[in-house]
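Student: coordinates only, no sequence provided:
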């Protein structure tokens, strides 16, 4: 976990590696930028802490991690802490107490800091108007945006843009390009390899160092391209119909890529395992891959259930997308379709693609729940909520939990996980010894099974 240092004599906080050298007696430490900001400190102009990832530590309580995922999804953009607390089954007071104890800031303070940091990066990296930046960052009004930016950065958005460095704006050839901070040591090559092994034909592709995919924003198609940037960041080029709510699109992409999740504690714990340890030490920066959404993860899990290898599952996914997805002309590379919308995945339509009766019924029910916005299928859900889905068997629940960010999920039904366990001579009870880092262990088994 990154520790931020704040200097009481200057009122400024910095990230590790900053060239400032204050006296130790004048410094205070915080585990999250929001905590330093809540204490009245502003970001250093030299090291610019808003340009690095600020993850929640992987060893934080599961409830705090799940609630943070809901905040990333925008639960506090128009909602209240009280409504958020009710959603996770706590009183508002207890929720605030948990966040203050483990993160040093309340949920509202964390949400405000996240929106402000994203806006500051847009002001640096793009030429979007101040109004577009406000709504792209999840603010409800320009007035609110101006107020929060002055509170956190001690300057107006226009003044902050005037201060940006000449080299800040990434080179762009169409679309909007912005930097996405990653946790220290993040291994884009290893993550890209996992994405390439599972790329859905027509929807996703990996071309050299670039990953691209189609997405749908309120029914309209868009494209995201991800490539390695400088200073450990990723560059995301977005081709979208509009920029409002861009912070949530980028947040969704970050979760899919595992770019903002701190796995350091899990890497330290698993490195000592006699069998898994060499795999972890080989790729310490491998992140647990997520999914664009639960529906895509569920379809892949069910379609691949009977496949002995990912090649067959990939072909089946391509056929399903070609038949039920929306064709979009003029897309780059091999992209041709968006992933099917929930309404298109009816049992009858799924049977027409060649799926069996049982698989079609399960995916039809999953799609219906996804279309209704069932809370169990969102990031930040609990395993108990997934267990309550009547159509979801053990393997599907584990795959969904794995893709939705639960660190103790273990998709033992995944073909590459099965192959890796068999190749390493491990029995099905092996994941028990990797608690609470089974998801990270599974990611390394996938990479090993895929011979990355």
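Tutor: Okay, I see it. For clarity, every value in this text was computed on a predicted model and none was experimentally measured.
Student: going forward, measure contacts between C-alpha atoms and count neighbours the same way
Tutor: Fine.
Student: and the helix or strand hosting residue 318, what other elements does it pack with?
Tutor: Residue 318 is part of helix 310-324 when elements are defined by DSSP states H and E. With contacts taken as 3 or more C-alpha pairs under 8 Å, 6 or more residues apart in numbering; DSSP states H and E, helix 310-324 sits against helix 188-198, helix 294-303, strand 337-338.
Student: helix or strand right after the shortest one?
Tutor: Helices and strands here follow DSSP H and E; after strand 337-338, the next one along the chain is helix 347-352.
Student: buried ones in that following helix?
Tutor: Neighbour counts over helix 347-352 (16 or more other C-alpha atoms under 10 Å) mark 347, 349-351 as buried.
Student: what's the answer for stretch 432-444, then?
Tutor: Neighbour counts over stretch 432-444 (16+ other C-alpha under 10 Å) mark 434-444 as buried.
Student: stretch 305-316 now?
Tutor: Using 16+ other C-alpha under 10 Å as the test for burial, stretch 305-316 gives 305, 309-310, 313-314, 316.
Student: assign residue 441 to helix, strand or coil.
Tutor: Put simply, residue 441 is helix when judged by DSSP: H, G, I helix; E, B strand; the rest coil.
Student: how about the contacts made by the spatially most central residue of the chain?
Tutor: Geometric centre of the chain, nearest residue: residue 255, 0.9 Å, by C-alpha atoms, centre = their mean. Neighbour list for residue 255: 261, 289-292 [criterion: C-alpha atoms under 8 Å, 6 or more residues apart in numbering].
Student: ok, structure two:
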């Protein structure tokens, strides 16, 4: 059993609990009948008897069964299940949208429409797969966000409740007592972290280790678009376009090398509307590929004769996600058949001319990336590229703006790819690059990519065999892709 394939077999889950295996934190939760609490598998408390425990796929499932969160291991402060990204089923897609706050903003009916199901059928499906319906799952997410804000900020408790998505203070207080066995005031009295500066909201985002934050920082820094993104030796910052306003995030990215545990990435948000807290956190987690199971990836790829040595040397390499699927899609078209530097320059021009100017507390962050709707109103000659590519970009933006193409991780990946390929000028490379970074697909490979061909040649493999070689790397071809790209920046003697 791995963290990406766990099926909640009681005997297997109990073995993970007895060994306090941190790889399964966030994959399932252990509820203890004699205490009425639920824990993460690695909880340091004494292991309960097998007869007294049950296992749940989500925190919401345990809460719906009447259990409170353990105050010692804080079970909801974990990454999400990597199995959701691998399976790409309705349950996983729903969880990503719920984490983004869709239920809070649009209700269960809005979530159902996005997923293409009736509300009743979706509730039955999620209850069967995740142990709880959409309202309970959204409630658990609100409680988690609220706890983090209570313990790590000086926001008024009233503001915390609304920032987390609760519709009333009464609902906020009752939920926190039911989930954590404490009122918000009591939780604030126990906080352990220092207080952030005024006007900021700080989180520690859970990621599975090993986590190569330095490599992720290098990838993002090379592609950083002035005005929208800035990077220095230890951090990456960018502007955020959010449902109720705008904001910024600053990430401190360092290597976390502990094997198979849970580490934390420091994130500081500046938000114009606190109701966007959950959306900002979830989109930043996508950027970090926070739910990846690096141990499972390494186990699958380390013995491969071509990329095995790369994987063993860099077992914590992540696939850089993105905070905005539409922005990533535009930048993918800009990057067709040009260098990274040239694509970055074209994006900088678009931002300077069509991006919305905002005021932030971070030097260099001055604009939001232009929306798809704003770009769809331009003409092909307005873009510094061949007219055919300009027409492709306009068609893509129009399709995103009117909802024909949804890049919010809630759609079926195959259907989204088909809809992209139906747009004239959007070919397999562009569609797959969008799937890799915007949709979070763990099994994407770009065999015609120039960088991939150079990397394979440097490793002594025939670039013409790229597609055939990649079949051995399923279902983790996206991570093989990043390993090959990363090898291009590795000195030959270390390769």
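Tutor: Sure thing, it's come through. Given the structure is predicted, the values throughout are model-derived calculations rather than measurements.
Student: coming back round to it: would you format the helices and strands packed on helix 310-324 of structure 1 as CSV with distance to residue 79 of structure 1 and mean neighbour count included?
Tutor: Listed next are those as CSV, based on distance: least, C-alpha to C-alpha, whole Å; neighbours: other C-alpha atoms under 10 Å:
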stretch, distance to residue 79 of structure 1, mean neighbour count
helix 188-198, 34, 19
helix 294-303, 23, 22
strand 337-338, 30, 24
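Student: state the distance from residue 50 of structure 2 to residue 12 of structure 2.
Tutor: 11 Å (C-alpha to C-alpha, to the nearest Å).
Student: what of residue 85 of structure 2?
Tutor: Separation of residue 85 of structure 2 from residue 12 of structure 2 (C-alpha to C-alpha): 21 Å.
Student: again, but for residue 324 of structure 2
Tutor: Separation of residue 324 of structure 2 from residue 12 of structure 2 (C-alpha to C-alpha): 38 Å.
Student: more crowded one of these two?
Tutor: residue 324 (22 against 12; other C-alpha atoms under 10 Å).
Student: aligned partner of that one in structure 1?
Tutor: Aligning on TM-score structural alignment places residue 324 of structure 2 opposite residue 293 in structure 1.
Student: which residues does that match contact?
Tutor: By C-alpha under 8 Å, 6+ apart, the contact set of residue 293 of structure 1 is residue 378.
Student: how about the strands in the stretch 201-350 of structure 1?
Tutor: Ranges of strands in the stretch 201-350 of structure 1, per DSSP state E, counting those that start in this stretch, are 204-207, 210-217, 220-228, 234-239, 326-327, 337-338.
Student: so can I have CSV of those strands showing distance to residue 97 of structure 1?
Tutor: Shown next, in CSV, are the strands of the stretch 201-350 of structure 1 (distance: least, C-alpha to C-alpha, whole Å):
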stretch, distance to residue 97 of structure 1
strand 204-207, 42
strand 210-217, 36
strand 220-228, 37
strand 234-239, 34
strand 326-327, 46
strand 337-338, 42
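Student: and those strands, which is most packed in?
Tutor: Ranked by mean neighbour count, these are led by strand 337-338 with a mean of 24 (mean count of other C-alpha atoms under 10 Å).
Student: what's the matching range in structure 2 for that one?
Tutor: Under TM-score structural alignment, the match for strand 337-338 of structure 1 in structure 2 covers residues 367-368.
Student: can you map out the helices along the stretch 1-150 of structure 1?
Tutor: Ranges of helices within the stretch 1-150 of structure 1 are 33-38, 62-72, 81-87, 92-103, 107-125, 130-136, 142-153, based on DSSP state H, counting those that start in this stretch.
Student: what's the closest of these to residue 398 of structure 1?
Tutor: Across the helices of the stretch 1-150 of structure 1, residue 398 of structure 1 has its closest neighbour in helix 62-72 (16.1 Å, C-alpha to C-alpha).
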